[in-house]
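Visitor: return atomic coordinates for the entry below.
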Amino acid sequence: MADKDEAEGGAEASEEVVAKPKGKLKLILAVVLVLVVLGGGLGWFFFLRHHGEEQHAEAPPPKPSAFVEVPDMLVNLVGLPGERVQYLKLKIVLEVKEEKQVETIKPNLPRVTDIFQTYLRELRASDIGGSAGLFRLREELTKRVNAAVSPDKVAAVLFKEIVVQ
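Guide: All right, here's what the predicted structure looks like:
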């Protein structure tokens, strides 16, 4: 019987040894999980939430753009011999970043008009058809005006009116 008690006592002891690590492992995992959740929440609160507010508070309000009127242009478009002559009428405004650039660009307006006229006279009506054609025209005119008024820079060429007749 003593052997039987020792055998049962040994079995119970081995079960306790096996049972204790499972309980400790669950406890450790629970503690680690709670720490990860708390750490993530605190990290978001301090770094992301306050960081976004600081960015918005520090950004200065954008300066309003200034505009330079270009004289109206009327040019004839290139066509095949014997075709009806088509005309392009444009009203253009140049957008610049600062008001002081307006005064430096105004003396160069005759040069800008000349560059625009020589380029526009090379176009066909099919070159400016659709929104893609107008986008290409705007990009090309912006590139040419920036070359004419260098070192100043024009932000965009804006169309007030476009008529093809």
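Visitor: can we go C-alpha only for contacts and neighbour counts from here?
Guide: OK.
Visitor: after whichever strand or helix holds residue 18 comes which helix or strand?
Guide: Residue 18 belongs to helix 2-43 when assigned by DSSP states H and E. The first helix or strand that comes after helix 2-43 along the chain, using DSSP H and E, is helix 50-58.
Visitor: ok, now which ones touch residue 69?
Guide: 92, 93, 94 (CA atoms under 8 Å, 6 or more residues apart in numbering).
Visitor: one more sequence to fold, the one below, so I can look at both together:
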Amino acid sequence: MTDATADAAGEDDPPPKKGSKLPLLIGLLLALLGGGGGFYAAFSGMLPFGSAAPSGGVGEHGAETAAGHGATEAHGGVQVDGQGGGHGEVGGAAEFIELPQLVASLGPVTALHHLRFTAQLEVAPVQRAEVEALMPRILDVLNTYLRALEPGDVEAQGALIRLRAQMLRRIQMVAGEDRVRDLLVTEFVLN
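Guide: Below is the predicted model of the structure:
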């Protein structure tokens, strides 16, 4: 009887079921498709933080892209078709105002670092006098921003791009967005 009870007890327990891997495979496939679609959207310019500007519109800094004007194709900041002009030619010719060299101390006194910064502002010719009149305010906002930086902020990968965007935004807030088109960094040295 002991054998019969052992067999009867074994028959009551169903064998363990092997789980289906179909939901796992479907989830993995959807994750890959979503990641690929997100990469394509960012790379093609459909999202604002992608690497390429959307074709046929206005680029990151207000400069019209080459696909927006079939006759004027920009190449490296110079017009290819030979009709004059240069970088960022939205409203005509551009003029550049050179900023004086700024030197800012970074970090604590024990590990003193200095940042040497030189740049130029790209403005429309009709706006030049107005921007030059605001130069003390522009220099003040740049000095204040640069002195608030830590050495790690400057040494990080891609720091110059981020810092340039921050400084341009501050300058545009002081001078007016329509007056300053771009900030061109000519010297950025940490020693």
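Visitor: care to give me the TM-score?
Guide: Superposed pair, TM-score by TM-score structural alignment, normalised by the length of the first structure: 0.58. Supporting alignment: 108 aligned residues with a CA RMSD of 2.5 Å.
Visitor: circling back: just the ones of the contacts of residue 69 of the first structure in strands?
Guide: Assignment to strands by DSSP state E places the following of the contacts of residue 69 of the first structure there: 92, 93, 94.
Visitor: pull the number of nearby residues for residue 70 of the second structure.
Guide: For residue 70 of the second structure, the count of nearby residues is 9 (other CA atoms under 10 Å).
Visitor: now it: how far from residue 102 of the second structure?
Guide: Distance from residue 70 of the second structure to residue 102 of the second structure, counting by CA to CA, to the nearest Å: 41 Å.
Visitor: against the second structure, where does stretch 14-29 of the first structure fall?
Guide: Aligned by TM-score structural alignment, stretch 14-29 of the first structure falls on no residue of the second structure.
Visitor: just stretch 141-148 of the first structure next, same as before
Guide: Stretch 141-148 of the first structure covers residues 167-174 of the second structure once aligned (TM-score structural alignment).
Visitor: contact partners of the matching stretch?
Guide: Against stretch 167-174 of the second structure from outside (CA under 8 Å, 6+ apart): 134, 137, 138, 141, 142, 145, 178, 179, 180, 182, 183.
Visitor: any chance of a markdown table for these, columns secondary structure?
Guide: Output for the contacts of stretch 167-174 of the second structure, formatted as a markdown table (DSSP: H, G, I helix; E, B strand; the rest coil):
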| residue | secondary structure |
| --- | --- |
| 134 | coil |
| 137 | helix |
| 138 | helix |
| 141 | helix |
| 142 | helix |
| 145 | helix |
| 178 | coil |
| 179 | coil |
| 180 | strand |
| 182 | strand |
| 183 | strand |
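Visitor: now the one helix or strand residue 174 of the second structure maps to on the first structure. Mean distance?
Guide: Per DSSP H and E: residue 174 of the second structure is located in helix 159-175. For helix 159-175 of the second structure, the mean distance to aligned residues of the first structure following superposition is 0.4 Å (mean CA distance after the TM-score superposition for the first structure).
Visitor: and that helix, what's buried?
Guide: 163, 164, 167, 168, 169, 170, 171, 172, 174, 175 (16 or more other CA atoms under 10 Å).
Visitor: equivalent analysis for stretch 77-88 of the first structure, please.
Guide: 77, 78, 87, 88.
Visitor: ok, back up a step: ok, of the contacts of stretch 167-174 of the second structure, which one's closest to residue 41 of the second structure?
Guide: The closest of the contacts of stretch 167-174 of the second structure to residue 41 of the second structure turns out to be residue 182 (CA to CA; 26.4 Å).
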